[in-house]
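Trainee: The sequence isn't on hand, but the structure is:
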């Protein structure tokens, strides 16, 4: 098992990098977030996941151990392969993805190409408790209304982390309308 690579970057593609380690070039598939972090440096250390199939060996690399952890967690969902898990990490940071899953925000998952309603539901169903236990996720008990507020904030351009923090600050008043919750969250975000 190849757990990590440290070496010089030889080539960069749209979703991969070639890392030269001791004269051997390893092609490593990376998320767009990882690609942007390694773009302007000559030497890199990547935590890796090795996929072994009959016809290929594929390496997937991440700049942080947390990103690798959420990637491996995503692979435990039936129907999610490395390419789809990488697409999720290209759309969201590791902590954002953990919050999205822990709060059951299927709408945000559906914004990723290749993730439909059924797949998003399966991800939330299979990983919600697992992610909530293993990640330091703030809003563990978000309801459907909180998910709708997070989706609205996401549509307005706020990150999942910002949206989750704003949702936590909303008073737990069952009589409060969705519009009022969104206004309250936006007011809290404008203060930061």
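Mentor: The structure has been received and is ready for your questions. The model shown is predicted, which means the values in this text are computed figures rather than measured ones.

Trainee: Every contact and neighbour count from this point should use C-alpha atoms.
Mentor: Will do.

Trainee: So which residues of this structure form strands?
Mentor: Assigned by DSSP state E, the strands in the chain fall at 4-12, 16-21, 24-30, 43-52, 57-62.

Trainee: Nearest to residue 108, out of these?
Mentor: For residue 108, the closest of those is strand 24-30, at 21.4 Å, according to C-alpha to C-alpha.

Trainee: so where do the helices sit in this protein?
Mentor: Here the chain has its helices, by DSSP state H, at 32-38, 65-75, 82-91, 94-102, 106-109, 117-134, 144-155, 160-168, 178-191.

Trainee: which strands and helices sit next to the second one?
Mentor: Read that as helix 65-75. For helix 65-75, the elements it packs on are strand 43-52, helix 82-91, helix 94-102, helix 117-134, judged by 3 or more C-alpha pairs under 8 Å, 6 or more residues apart in numbering; DSSP states H and E.

Trainee: hmm, back to that, could I get the helices of the chain as a markdown table with distance to residue 18 and mean neighbour count?
Mentor: Supplementary listing: those in a markdown table, determined by distance: least, C-alpha to C-alpha, whole Å; neighbours: other C-alpha atoms under 10 Å:
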| stretch | distance to residue 18 | mean neighbour count |
| --- | --- | --- |
| helix 32-38 | 11 | 17 |
| helix 65-75 | 18 | 18 |
| helix 82-91 | 17 | 20 |
| helix 94-102 | 23 | 24 |
| helix 106-109 | 30 | 23 |
| helix 117-134 | 31 | 17 |
| helix 144-155 | 34 | 20 |
| helix 160-168 | 31 | 22 |
| helix 178-191 | 40 | 15 |
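
Trainee: Against that first model, consider the following:
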């Protein structure tokens, strides 16, 4: 519902911040990684995720888009809720979590409070293929789309196609004509061959 909140940083502690945006104070739960990422900024922009339950709405904030995407992957695993996901991001930095999942390094994930051997194995089993499919840097860095082909590739990957297969289809689509195609045209042509 909320992509990000940008405003004046009114209060900051290791577990949450309060940001005044347009005269409204937002209480946003954060990880230690985000806490160190925002340092002592007067104005702050946090990428957010809203958790809705029967008894309340809770905002979670992240210093960058990559951390939020990793958080969403983590909480998609059965048995890992938002508080456990935040604990994971507070215990180990996102790059280390991603590397541990890709390598299948159970002991590194088990070091996190609240994660036992079964949870660590389930996490690796459920996320390893998703992270490999997205590519090694997809969760950590925000994809920068410079060309129509790059944007089309990002769109196809988000639709669920494997990155290297989508790249081949886009190369074929781009090579089929001499004119510059728009993002939409590239995607339509590539989808025909996928």
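Mentor: Yep, it's here. What you see is a predicted model; the values in this text were computed from it and never measured.

Trainee: related to what we said a few turns ago, need the strands of structure 1 in JSON lines (columns: mean neighbour count and distance to residue 129 of structure 1).
Mentor: Compiled in JSON lines, the strands of structure 1 are given as follows (neighbours: other C-alpha atoms under 10 Å; distance: least, C-alpha to C-alpha, whole Å):
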{"stretch": "strand 4-12", "mean neighbour count": "17", "distance to residue 129 of structure 1": "28"}
{"stretch": "strand 16-21", "mean neighbour count": "20", "distance to residue 129 of structure 1": "32"}
{"stretch": "strand 24-30", "mean neighbour count": "20", "distance to residue 129 of structure 1": "27"}
{"stretch": "strand 43-52", "mean neighbour count": "17", "distance to residue 129 of structure 1": "23"}
{"stretch": "strand 57-62", "mean neighbour count": "21", "distance to residue 129 of structure 1": "24"}
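
Trainee: Switch the ones you listed over to CSV; also include distance to residue 150 of structure 1.
Mentor: Rendered in CSV, the data for those read as follows (distance: least, C-alpha to C-alpha, whole Å):
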stretch, distance to residue 150 of structure 1
strand 4-12, 34
strand 16-21, 31
strand 24-30, 27
strand 43-52, 31
strand 57-62, 27
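
Trainee: Go ahead and flag the most central residue of structure 2.
Mentor: The structure's structure 2 has its C-alpha centroid closest to residue 69; by C-alpha atoms, centre = their mean the separation is 1.0 Å.

Trainee: That residue and residue 190 of structure 2, how far apart?
Mentor: Distance from residue 69 of structure 2 to residue 190 of structure 2, counting by C-alpha to C-alpha, to the nearest Å: 26 Å.

Trainee: cool, and residue 58 of structure 2?
Mentor: In this view, residue 58 of structure 2 and residue 190 of structure 2 are 40 Å apart by C-alpha to C-alpha.

Trainee: Next: residue 8 of structure 2.
Mentor: Relative to residue 190 of structure 2, residue 8 of structure 2 is positioned 44 Å away (C-alpha to C-alpha).

Trainee: so what's the aligned residue in structure 2 for residue 34 of structure 1 up against?
Mentor: Residue 34 of structure 1 maps onto residue 34 in structure 2, with residues paired by TM-score structural alignment. With C-alpha atoms under 8 Å, 6 or more residues apart in numbering as the criterion, the residues that contact residue 34 of structure 2 are 61, 62, 63.

Trainee: which residue packs closest to the last one, ignoring adjacent ones?
Mentor: In space, and not counting its chain neighbours, residue 63 of structure 2 is closest to residue 34: 4.9 Å by C-alpha to C-alpha, 6 or more residues apart in numbering.

Trainee: follow-up on the earlier one: what about the helices of structure 1, which gets the closest to residue 21 of structure 1?
Mentor: Ranking the helices of structure 1 by proximity to residue 21 of structure 1 (C-alpha to C-alpha) places helix 32-38 first, at 15.4 Å.
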